[in-house]
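Q: coords below, sequence missing:
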C-alpha cells in the first residue's frame, strides 16, 4: 500500500495557526483511523508557545542552511520520525515555514517511501502583503513602513508553484476566500481537501488576529524603540479581540493599491487558477497612527502593557501615558 505524506505548506496568514491547533488537538482520533500528525519535527521546547509547538516549524527550520548541515539534521531526525509514523498510512505535516525552504529535494529524501501531496492556501496579493506586514510588526521587531516592506516582499508565485510541483505528486492549490472555502473556514476546507476522518468545529475562531489601527502603530513604535518582546502577543490578541478598530485591514490609498497590484504577477496567476479573484478596497482600512483617535486608543492600549517594565519606564511611552500625545509628531 502506498503511504501518503500530506504537507500543508501555508501560506502565511491563511488560518494556519488555527488549523495546526485543531490537528494537534485531534491527534488521537487521527491515529485510530491510521493517520498521524507527528510530534517529530515540532519544536516542543518549554520556551515555545502552544501555537508554535503544534506546528512542524522545527522540521521547516531544519531545512534551512548549508546543504550538508541540512542533510545531517534530517538524518538525525528521521529514525524517530519513522518510528512514530510506522503504523500510519497517511502522515500530515504542517508549517508555513515550508514555503521558504531551499532544499526540497532533501525533504523528499526525508520522506522517501511516502507519496508526497501538498495543500496550500493562496491569497489575493494586496490582502496577503498587508496581512503579512501587520504580522511581521506584531510578531517581530520589524520597524519599517508598509511601502518599503511591499517593495521587498518578493512574492514570485509562479516560481513557488513550479518548485513544489517538482517535489509533490499532487499539489492542491486553494484560494483563501471565505466565499469559496468549504463551510466558509479553512479548517473545514482542509479536512475535506485532505480527506481526513474528522468533524471540523462548528464555529472556528481566528487564533492569530491581524492587528491594525493604532494598536499596530503602537507596536511599530515599540519596535522602533527596540522594545519588542514575544510576550506582547497575548495582550495584542486580547485588544484586537475586544475592539474592532484594532483588527482587520490596514488603510492603503487607492493609487497605491493599483500600483502594488499591477506590479506583481500574483493576481494574474490566481485568476488563471480560480477565475475571478475578489480585490478588497483598503481605503476603508484602519489607519496606522490615526491621530484623531490616538489619545482615546492609548488609554485603552497602555494599561495592557503596564506589566512590562521596559515599556512602562521608557520616557516616550511614559509621556504617552501622561497624555502628551504631541510626542508622536517625532515618529510619524
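A: Alright, I've got the coordinates. Just so it is clear, the structure is predicted and the values come from calculations on it, not from any experiment.

Q: for the rest of this, base every contact and every neighbour count on C-alpha atoms.
A: Will do.

Q: so which bits of stretch 99-117 are buried?
A: Buried residues in stretch 99-117, counted by 16 or more other C-alpha atoms under 10 Å: 99, 102, 104, 106, 107, 110, 111, 114, 115, 116, 117.

Q: that should have said stretch 127-147, apologies.
A: Here stretch 127-147 shows 127-135, 137-143 as buried, counting by 16+ other C-alpha under 10 Å.

Q: burial count for the residue nearest to residue 178 when sequence neighbours are not counted?
A: Nearest residue to residue 178, sequence neighbours excluded (C-alpha to C-alpha, 6 or more residues apart in numbering): residue 184, at 4.6 Å. Counted with other C-alpha atoms under 10 Å, the neighbours of residue 184 add up to 14.

Q: hmm, residue 175 and residue 184 touching each other?
A: No. Applying C-alpha atoms under 8 Å as the test, residue 184 and residue 175 come out as separate, 11.6 Å apart.

Q: residue 203: how many residues sit nearby?
A: Count around residue 203 with other C-alpha under 10 Å applied: 8.

Q: how close does it get to residue 275?
A: According to C-alpha to C-alpha, to the nearest Å, residue 203 and residue 275 sit 28 Å apart.

Q: for the stretch 151-300 of the chain, what spans make up the strands?
A: Using DSSP state E, counting those that start in this stretch, the strands of the stretch 151-300 of the chain run over 170-175.

Q: quick one: the helices in it?
A: Assignment of helices within the stretch 151-300 of the chain using DSSP state H, counting those that start in this stretch yields the ranges 157-167, 186-194, 213-224, 233-242, 254-262, 266-274, 294-301.

Q: second one coming, line it up with the first:
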C-alpha cells in the first residue's frame, strides 16, 4: 500500500468522537505502517475556516499541511464531523491548494446514520449542547426544512467534488466491521492491513435518557444569553458526568412519536431508496426506516424538567445554575479548560 491521506468528513452522530479519541491517544498500532494524525485528532478548525470562522482561513489549513509535511507517516488522518456542513467543492478547493503534494493520495470517507436515528441523536445532542431548547417537534421541523435529511443529494455533491476517492459507509452496527466504527474505519484507512487496537477507555458520546435531557434543556435555557462556546463546553462536560453516574431508576431514551414518523416518512423513504441504490452494495437504509416504525410511541415524551424531577431537585439545580452563570462570561478557552479538569486538559 502506498502513502495514503484519509479525510474523514463525518457525518455528525456517527462515532466521530470515538474515532478522534482513538487516533489522538495512539490506541491503534498498525503492523508495518506508521499511522499519524495531527494534533488532538479533531480538526474542526478546517471546516469552520470555510464557513463560520473565515478569518482563520488559510492559517488553519496551512498549519495542518505543515504538520503533515514534517511528520513521517504511511497513513495520515484528518478528521472533523463538521465537514458535513461544508460545501464539498469548497473543501476540494482547499485540499487541492493546501494538500497539493498529496492530492492523488487522498481518500475521503463519510459515515451516514439512517434517518430516524439521526433525527433523535441530533436532537439529543443539540439539547445537551444548548443549540436547542425547544421540543422534538420543533427540532424536526427545522431539521427537515434545512435539508439535513436529504442525504443522497448532499453525498452526490461530495462525489462530484472528489470522484471515486469519496466513500460512504452506513452507520449501522451490523454493517460495521466487528460491529465497531473504530474497526470499520481502521480497516478502510489501513486498506485491510493488520493492526492492534488498545481500548483505553474511549469517550462515550451516547445520547442521554429523557430525564437527563429535560434537565439539560432547563439549564441551557438559563444560559441562553451566554457565549455559545461556553454553553457547549458545559453541555459536553455535564453530559459526560451524567453518563458516568447511571440513573437510579430506569429511564427511556428519546423516541419518535408516530405522528412525527408519519410526517417525515415520505421524504425519508425517497432518500433511503436513493441511498440504497447509489451508495451501498446491500440495501439497508430503507429497511432501517421501515423497522423504525415499530419503535415509535403514541404520545410525545415530555422535555419539561418538572415532569421528571421533584421540586427539591429543581431548587438545588437552579441554585447551582445561578452560581455557574457568574462564571459563564469567562473567556471560552479558560472556561472549557476549567470544566474539563486537569485529567482532560
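A: Yes, it's here. Keep in mind it's a predicted model, so treat the numbers as computed, not measured.

Q: superposed, what's their TM-score?
A: In this superposition the chains share a TM-score of 0.75, using TM-score structural alignment, normalised by the length of the first structure; 297 aligned residues with a C-alpha RMSD of 3.6 Å.

Q: what does the residue nearest to residue 178 of the first structure correspond to in the second structure?
A: Correspondence of residue 184 of the first structure to the second structure, assessed by TM-score structural alignment: residue 179.

Q: and the buried residues of stretch 99-117 of the first structure, which of them are in strands?
A: Counting by DSSP state E, the part of those found in strands is 114, 115, 116, 117.

Q: dump the residue contacts of the first one.
A: With contacts defined as C-alpha atoms under 8 Å, 6 or more residues apart in numbering, the neighbours of residue 114 of the first structure are 2, 3, 4, 5.

Q: wasn't the third one part of a strand?
A: Same thing as residue 4 of the first structure. Yes. Residue 4 of the first structure forms part of a strand when assessed by DSSP: H, G, I helix; E, B strand; the rest coil.

Q: surely it is in contact with residue 111?
A: No. Contact between residue 4 of the first structure and residue 111 fails when scored by C-alpha under 8 Å: they sit 9.4 Å apart.

Q: circling back to that earlier point, wait, which of the helices of the stretch 151-300 of the first structure is closest to residue 27 of the first structure?
A: Smallest distance to residue 27 of the first structure across the helices of the stretch 151-300 of the first structure (C-alpha to C-alpha): 13.4 Å, for helix 186-194.

Q: most packed of the helices of the stretch 151-300 of the first structure?
A: Ranked by average neighbour count under the criterion mean count of other C-alpha atoms under 10 Å, the helices of the stretch 151-300 of the first structure are headed by helix 213-224 at a mean of 23.

Q: and that one, how far from the second structure on average?
A: Compared with the second structure after fitting, helix 213-224 of the first structure has a mean deviation of 1.8 Å; criterion: mean C-alpha distance after the TM-score superposition for the first structure.

Q: trace residue 212 of the first structure over to the second structure, please.
A: Aligned partner of residue 212 of the first structure by TM-score structural alignment: residue 209.

Q: distance check, that match against residue 255 of the second structure.
A: 10 Å.

Q: and these two? Which one has more around it.
A: With neighbours defined as other C-alpha under 10 Å, residue 209 of the second structure and residue 255 compare such that residue 255 has more, 21 against 18.

Q: residue 164 of the second structure and residue 158 of the second structure, how far apart?
A: For residue 164 of the second structure, the distance to residue 158 of the second structure (C-alpha to C-alpha) stands at 10 Å.

Q: right, and residue 5 of the first structure touches residue 85 too?
A: No. Using C-alpha under 8 Å, residue 5 of the first structure makes no contact with residue 85, being 10.4 Å away.

Q: ok, back up a step: and the gap between the match of residue 184 of the first structure and residue 61 of the second structure?
A: For residue 179 of the second structure, the distance to residue 61 of the second structure - C-alpha to C-alpha - is 33 Å.

Q: mind naming the longest helix for the first structure?
A: helix 67-84 (DSSP state H).

Q: just to revisit the earlier point, let me see the contact set for the match of residue 212 of the first structure.
A: Contacts of residue 209 of the second structure (C-alpha under 8 Å, 6+ apart): 251, 252, 253, 254.

Q: and in the first structure, which of those remain?
A: For the contacts of residue 209 of the second structure, the contacts that persist in the first structure are 251, 252, 253, 254, with contact defined as both residues aligned by TM-score structural alignment, their matches' C-alpha atoms under 8 Å.

Q: what's the closest non-adjacent residue to residue 9 of the first structure?
A: Distances taken as C-alpha to C-alpha, 6+ apart place residue 96 nearest to residue 9 of the first structure, at 4.9 Å, with adjacent residues excluded.

Q: and the one you found, what's its match in the second structure?
A: Under TM-score structural alignment, residue 96 of the first structure pairs with residue 81 in the second structure.

Q: quick one, what contacts that match?
A: So residue 81 of the second structure contacts 8, 9, 10, 11, 12, 16, 44 (C-alpha under 8 Å, 6+ apart).

Q: sort out for me which of those are in helices.
A: Per DSSP H, the subset of these in helices is residue 16.
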